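Participant: model the following, please.
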Amino acid sequence: MIVLPLEGIMKNVYLFLILLTHLNLQAALRADDIIDNISHYFATGNSKELSDYFSSTVSLSILEDNNTYSKNQTEILLRNFFDKNNCRGAKIIHRMDTNANNRYAVLEIFSSTQKFRVSLSLKNFNSKFLITDIRIDKIK
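Facilitator: All right, here's what the predicted structure looks like:
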């Protein structure tokens, strides 16, 4: 039987706790990154890059028009929206990213003549968060 001194055991426990804290911090940073990335693509009107974050079907509501669309259809409809509105920037208004299975974000996007509120819901699919719902409304 091998007996480790108490000092060695405590050192191993301490290292384990540091590693665990680091992994939790990394997971939290990744959660922030996805919302930041999505916000960036809305700000630049980049529907192609944004589509990498879509689930296979997306519930999409643009102004008063809403339906469930395939990933490709959603990308086309958002491209049309971005083309019409010339997005110039975005700001994250709210984010909820503490749930292991769901994320939620509210963005404000700016065009040359209008402001829009974008609500996003994301779900965890095999350790990857994908957008399942997008709602875009005018801010009056």
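Participant: switch to C-alpha atoms for all contacts and neighbour counts from now on
Facilitator: Will do.
Participant: tell me which element the closest residue to residue 50 other than its chain neighbours is part of?
Facilitator: Nearest residue to residue 50 in three dimensions, chain neighbours excluded: residue 41, at 5.8 Å (Cα to Cα, 6 or more residues apart in numbering). In this assignment (DSSP states H and E), residue 41 forms part of helix 6-44.
Participant: likewise for residue 119?
Facilitator: strand 115-125.
Participant: my guess is residue 120 meets residue 131, correct?
Facilitator: Yes. Residue 120 is within contact range of residue 131, at 6.8 Å (criterion: Cα atoms under 8 Å).
Participant: want to put them side by side, so please do this one too:
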Amino acid sequence: MAKSLKMRNKNIVITFMSLLLVFSTFSGFAQTPEEKLIKNVQEALKSSSSRELVKYLHERVEIKLDNEKKDYSTNQAEIVLKQFFQKNPADSTEFIHEGNSDGGIIYAIGSYVSRNKKYRVVLRAKKYKADYKIYRLEFTEDR
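Facilitator: Below you'll find the predicted structure:
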């Protein structure tokens, strides 16, 4: 009897682990490329990582910090974003609205909160070759 119960418990554990593996595999496939981009950007912002964030930028990107808008190469953008993150390290960040247009442009709107200030963040991206890349990134201070 004890051996039968032990075998049954082992089968339950194996079944549970198999189901867990199946669901975790499918959940990774459920994300669209657009959702992955926004999730990855949000993680880069949370960690105030310019190095991580530039992975998702197009080779030419427009960055707006408050009311100053400029075009940058990815190398220049990394420097500008690094300086911004050093002055304003993230306490939290969250995208609250995401969408796409008929023209293939995706966007996300959210907040970036540092200990000093709160910013409204807007990103716009479109597909370049096989990947979505950000071509415009805006940080506007909430007043």
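Participant: one step back: more crowded one of residue 120 and residue 131 of the first structure?
Facilitator: residue 131 (25 against 21; other Cα atoms under 10 Å).
Participant: how near is the more buried one to residue 55 of the first structure?
Facilitator: Distance from residue 131 of the first structure to residue 55 of the first structure, counting by Cα to Cα, to the nearest Å: 6 Å.
Participant: go on, residue 98 of the first structure?
Facilitator: Taking Cα to Cα, one finds residue 98 of the first structure at 20 Å from residue 55 of the first structure.
Participant: the more surrounded of the two?
Facilitator: residue 55 (20 against 11).
Participant: the more buried one maps to what in the second structure?
Facilitator: Per TM-score structural alignment, the equivalent position to residue 55 of the first structure in the second structure is residue 58.
Participant: assign its match to helix, strand or coil.
Facilitator: strand (DSSP: H, G, I helix; E, B strand; the rest coil).
Participant: now it. Nearest residue, chain neighbours left out?
Facilitator: Using Cα to Cα, 6+ apart, the closest residue to residue 58 of the second structure is residue 133 (5.0 Å).
Participant: so what's the residue count around that neighbour?
Facilitator: 25.
Participant: thought it was touching residue 106?
Facilitator: No. Using Cα under 8 Å, residue 133 of the second structure makes no contact with residue 106, being 9.6 Å away.
Participant: sketch out the helices for the second structure, chain order is fine.
Facilitator: 2-30, 33-46, 50-53, 74-87 (DSSP state H).
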